[in-house]
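>>> sequence first, then the predicted structure:
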Amino acid sequence: MPEISIRGKQLPESSIRKLVPFADAAKDKGVHVFHLNIGQPDIKTPAHAIERIKNFDFDLIPYGNSAGNLSYRTKLAKYYQSHNLDVEARNILVTTGGSEAISFAFKACFNPGDEIIIPEPFYANYLSFAQESDIVIKTVTSTMEDGFKLPAIEKFEEVITDRTKGIFICNPSNPTGYLYTKEELHALELIVKKHDLYLLSDEVYNEFVYDGKKHCSVLSLENIKENVIMIDSVSKHFSACGVRIGSLVSHNKNVINTILKFAMARLCPPILGQEVAEAAFDSPPEYIQEVYKEYLKRRDYCINRLNNMNGVYAPMPQGAFYSIVRLPIDHCDKFCQWLLESFSFRKQTIMLAPATGFYKTEGAGINEVRIAFVLKVEDLEKALDCLEEALKVYPGRTNK
């Protein structure tokens, strides 16, 4: 039998999705599973975006522009301009989700063996995208005790080599909910300029920033405009994960023109998805305001409830809708599987994402999980009831 490729063998399973077979088995036994493992909100997509699907009036569904529909890119540019960012349609490429934007950026900007520095914990799929592109992730570790703030710039300098070609952040962060300050971005600006690196920033949660804080985009860093690549997506803005429409924004013409060649090879981003996304950007301001208020309510309930559990600690996220949570358990992978395979409370259980998949450092995150507060408070209450009861009876509970 022919062999599977080395790349295929080495590619990690998603820590967010790898336990799905256990969740399906639990459901088959009649157990209700609360999914806090994945950033799939239960908030409705804007009604008029749904109507755009219902009223889709093409006689056929054609290929589109490889860069994305001009009308949609123009609307995106106006959205960024409303946030005081100097962006034109020519600076934007539409992608099949933010995932494709990251993958394209990796392939276009880095050679095999090049290194990119990412603060950990980081979104688990970054590791997969890097391995697919044959580039190496070097990490600097942020800590729960510091609220997962940006590690000291000296830590970045310590891991920079002659193969280092970029730094990659997520702001606000998935999985921690940390929001980088202007001062932290300025520190990154200086090191990027000093070493002539790319600075990539995943900003798909930029609308969800709490406690009066403000999101600062890397696109506002005037001294490194040619070095910056920003990733965005409508998945979280408008609770439209399945339309698979993301975007990549850069003022670097060589980057845009090179990534466009990759975009041409995959022909075009989804036409129907772009129609939905374009309609979604016509949502009244009240839509985002109400969604924001709902996430704020969910965050406050979830984090306060977690911190009232014996042996549990959850930093308060400043953005997005995730938190890395420390639990009194021996190993998160074992615990998350046990929740689905061996535990239920009132015929219910909870699915979490083991935090080991969000670190590259061996042994990091073994007593942590990522929780996504994407369900309404009534469901969060039931889900966290399950977690609290599970921690009382879990065989691998520790005294930490």
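Good, I have the coordinates. Numbering: from 1, shown residues only.

>>> only C-alpha atoms for contact and neighbour calcs from this point on.
OK.

>>> and stretch 106-122, which residues are buried?
106-108, 110, 114-122 (16 or more other CA atoms under 10 Å).

>>> repeat that for stretch 62-69.
Ser66, Ala67, Gly68, Asn69.

>>> does anything pack onto the helix or strand harbouring Leu340? Which helices or strands?
In this assignment (DSSP states H and E), Leu340 forms part of helix 332-341. On a contact count with 3 or more CA pairs under 8 Å, 6 or more residues apart in numbering; DSSP states H and E, helix 332-341 meets helix 20-28, strand 348-351, strand 353-354.

>>> again, 10 Å this time
helix 20-28, strand 32-35, strand 348-351, strand 353-354, strand 368-372, helix 377-393 (3 or more CA pairs under 10 Å, 6 or more residues apart in numbering; DSSP states H and E).

>>> nearest to Glu88 among the ones you listed would be which one?
Closest to Glu88 of these is strand 368-372 (CA to CA; 33.4 Å).

>>> angle of the closest one against helix 332-341?
Strand 368-372 and helix 332-341 are oriented at 50 degrees to each other (axes from the mean of the first three to the mean of the last three CA atoms, to 10 degrees).

>>> distance between strand 368-372 and the chain's centre?
13 Å (CA atoms, centre = their mean, to the nearest Å).

>>> taking helix 377-393 as reference, get the angle to it.
Relative orientation of strand 368-372 versus helix 377-393 (the same axes, to 10 degrees): 160 degrees.

>>> what comes up buried for strand 368-372?
Buried, per 16+ other CA under 10 Å, within strand 368-372: Glu368, Val369, Arg370, Ile371, Ala372.

>>> same deal with stretch 16-34?
Ile16, Leu19, Phe22, Ala23, Asp24, Ala26, Lys27, Val31, His32, Val33, Phe34.

>>> alongside the first one, take a look at this:
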Amino acid sequence: MSIKIKKMWCIMQVSKRVLQLKDSPLRKLTPLIEAKKKEGKTFIHFNIGQPDLETPQCFFDAIQNFKGNNVPYAPSLGIPPLIEAIQGYFKHQGISFKSNEIIVTTGSSEAIFFVMNAICDPFDEVLIPEPYYVNTVSFMKQLDVVVKGIPTYASDRYHLPSMQDIETHITPRTKAMLLTHPNNPTGTVYSEYEMEMLKEIAIKHHLYLVVDEVYTGIVYDQIPSRSFASLEDLDDHVVIIDSVSKRYSSCGARIGAIASRNHNLMKEIGKLAQARLSAPTLEQIGAVALYNIAPSFIKKTAEIYECRRNVMVNALKDIEGIHVSVPEGAFYCLVDTPFHSAEAFALWCVEHFHVNHESIVVAPAQDFYSNPKSGAHQIRLAFVHDVVVLEKGLNLLKEAIKQYTFVQKGINV
């Protein structure tokens, strides 16, 4: 005998954890952009830090030379040749890591997620200078970790406040400070004084100092810069995050690394690495070749981006109503616009603005702050195009700002 069950129409529930996550401000316009492309509109993308420079050929050659007839899991902590290559990369900077002090990850995103998972319990706190890389907050929310922003300002080129100011944000639940060096989205390169100050805070308050160094070497104006791993007396505190994505234009390879001399922490992170089995095998083989590239390659890459930075900054200074803090490193400009809602401006550029069916995509910066109002008027621009495309895109931006100013006043354009 069969029993008929009447279907009850209802919405299947999802977790509260995922509901508290926001769409990425860097990618949430993608569906609309793709729809507009089908209508014949083209875009110059300033919103994503996707380098346009060629990935070094050695990456592809290494994968092509793979001789196996089966692609196996890699060791959970990373293939030995890659760990050795990462050791060599740090050695060029005068920094020594043992093989058991490095874990290979599936990109720097997984690295940050692993580190915070190993450091923090739910409702613990992490201090991050703001504005910050927005995806970091998403990782924290997935772990129920509280992000406490340390305000920095364009008038100071987004350098850190005093030690006393930073210490006002520290509570008994504070476990770590997390920063990107050079910084995304501000381009700030932390000075020797700032590094020593953070060292003192970490020791005094027993905090981890987690530093995302994926933009290492992309520094301008001959500003001195070194890895936080080179600081003395911080072996138990410092955790370095690295990746092949930015320096080697290999974002899609999804190969990153964690480096720390805190053996107890690395042991626990190793459990997380085992649980996800391994990072991609073939991409690790390719990454060996990337990490073995001579440091002169990174210097030449930085020179290309410095030229692009100069083009972008000079063009932005020529746009009425715009203010830009000159970035010292990485490849982003954080820009003050004359609009109360840069998000609305970004949407308008995609939906309505074009010159001969060509437009731009910018990243609104409100979600780069713990209080969205602080960045509501800002956009982040990535200078990841050659100079010709940059100049074209910046001319479009200038026209878009001019037209949107009229739109704001209710004047048809």
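Thanks, I have the structure now. These figures come from a predicted structure and were not determined experimentally.

>>> work out the TM-score between the chains.
Remark: TM-score between the superposed chains equals 0.97 [TM-score structural alignment, normalised by the length of the first structure]; 398 aligned residues with a CA RMSD of 1.3 Å.

>>> before we move on, back to that, and the helices and strands packed on helix 332-341 of the first structure: which comes nearest Asn257 of the first structure?
strand 368-372 (36.2 Å).

>>> average offset of the closest one relative to the second structure?
By mean CA distance after the TM-score superposition for the first structure, the fitted strand 368-372 of the first structure averages 0.5 Å away from its aligned residues in the second structure.

>>> tell me the residues of the second structure aligned with that strand.
With TM-score structural alignment applied, strand 368-372 of the first structure matches the range 378-382 in the second structure.

>>> same check, this time on stretch 14-24 of the first structure
The counterpart of stretch 14-24 of the first structure in the second structure, using TM-score structural alignment, spans residues 24-34.

>>> next: stretch 337-356 of the first structure.
Residue span in the second structure matched to stretch 337-356 of the first structure, by TM-score structural alignment: 347-366.

>>> how far out from the middle of the chain is the matching stretch?
Relative to its chain's centre, stretch 347-366 of the second structure lies at 22 Å (CA atoms, centre = their mean).

>>> for that stretch, which positions count as buried?
So for stretch 347-366 of the second structure, counting by 16+ other CA under 10 Å, buried means 347-351, 353-354, 358-366.

>>> what of stretch 72-88 of the first structure?
Tyr72, Arg73, Thr74, Lys75, Leu76, Ala77, Lys78, Leu85, Val87, Glu88.

>>> what residues does that stretch touch?
For stretch 72-88 of the first structure, contacts defined as CA atoms under 10 Å, 6 or more residues apart in numbering pick out 67, 70-71, 89-94, 215-222, 247, 249-251, 274-275, 277-279, 281-282.

>>> of the residues you listed, just the buried ones, PyMOL syntax please.
To isolate the buried ones among those in PyMOL, judged by 16+ other CA under 10 Å, type:
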select buried, resi 67+70+89+90+91+92+93+94+215+216+217+218+219+221+247+249+250+251+274+275+277+278+279+281
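
>>> among the contacts of stretch 72-88 of the first structure, which lie within helices?
Applying DSSP state H to the contacts of stretch 72-88 of the first structure, the entries found in helices are Leu70, Ser71, Gln274, Glu275, Ala277, Glu278, Ala279.

>>> map the fifth one across to the second structure for me.
If I follow you right, that is Ala277 of the first structure. Correspondence of Ala277 of the first structure to the second structure, assessed by TM-score structural alignment: Ala287.

>>> on that earlier part again, among the helices and strands packed on helix 332-341 of the first structure, which is nearest Asp330 of the first structure?
Comparing these by CA to CA, strand 368-372 comes nearest, at 9.7 Å.

>>> so where do the strands sit in the stretch 151-300 of the second structure?
174-180, 208-212, 238-243, 256-259 (DSSP state E, counting those that start in this stretch).

>>> what span of the first structure lines up against the last one?
Strand 256-259 of the second structure falls opposite residues 246-249 of the first structure when the two are matched by TM-score structural alignment.

>>> the matching stretch vs the second structure, average distance?
Taking mean CA distance after the TM-score superposition for the first structure, the mean distance separating stretch 246-249 of the first structure from the aligned residues in the second structure is 0.4 Å.

>>> which position in the first structure pairs with Asp156 of the second structure?
So, by TM-score structural alignment, Asp156 of the second structure is matched to Asp146.

>>> for Ala265 of the first structure, see how far away its match is.
For Asp146 of the first structure, the distance to Ala265 of the first structure equals 44 Å [CA to CA, to the nearest Å].

>>> likewise for Tyr72 of the first structure?
According to CA to CA, Tyr72 of the first structure and Ala265 of the first structure sit 21 Å apart.

>>> the residue nearest in space to the middle of the first structure: what's it in contact with?
Centroid-nearest residue in the first structure, with CA atoms, centre = their mean: Asn174, separated by 4.5 Å. The neighbours of Asn174 of the first structure, taking CA under 10 Å, 6+ apart as the test, are 39, 121-124, 202-205, 319-324, 358, 370, 372.

>>> try 6 Å this time
Tyr123 (CA atoms under 6 Å, 6 or more residues apart in numbering).

>>> what lines up with it in the second structure?
Aligning on TM-score structural alignment places Asn174 of the first structure opposite Asn184 in the second structure.

>>> same deal with Ala187 of the first structure?
By TM-score structural alignment, Ala187 of the first structure lines up with Met197.

>>> excluding chain neighbours, what is closest to that match?
Excluding its sequence neighbours, the residue lying closest to Met197 of the second structure (CA to CA, 6 or more residues apart in numbering) is Met163, at 6.6 Å.

>>> and for the one you found, the neighbour number?
13 (other CA atoms under 10 Å).

>>> which residues touch stretch 142-154 of the second structure?
Contact with stretch 142-154 of the second structure is made by Pro122, Phe123, Asp124, Glu125, Val126, Leu127, Ile128, Pro129, Glu130, Tyr158, Ser325, Ser370, as judged by CA under 6 Å, 6+ apart.

>>> distance of the fourth one from Ala259 of the second structure?
Remark: distance between Glu125 of the second structure and Ala259 of the second structure (CA to CA) = 22 Å.
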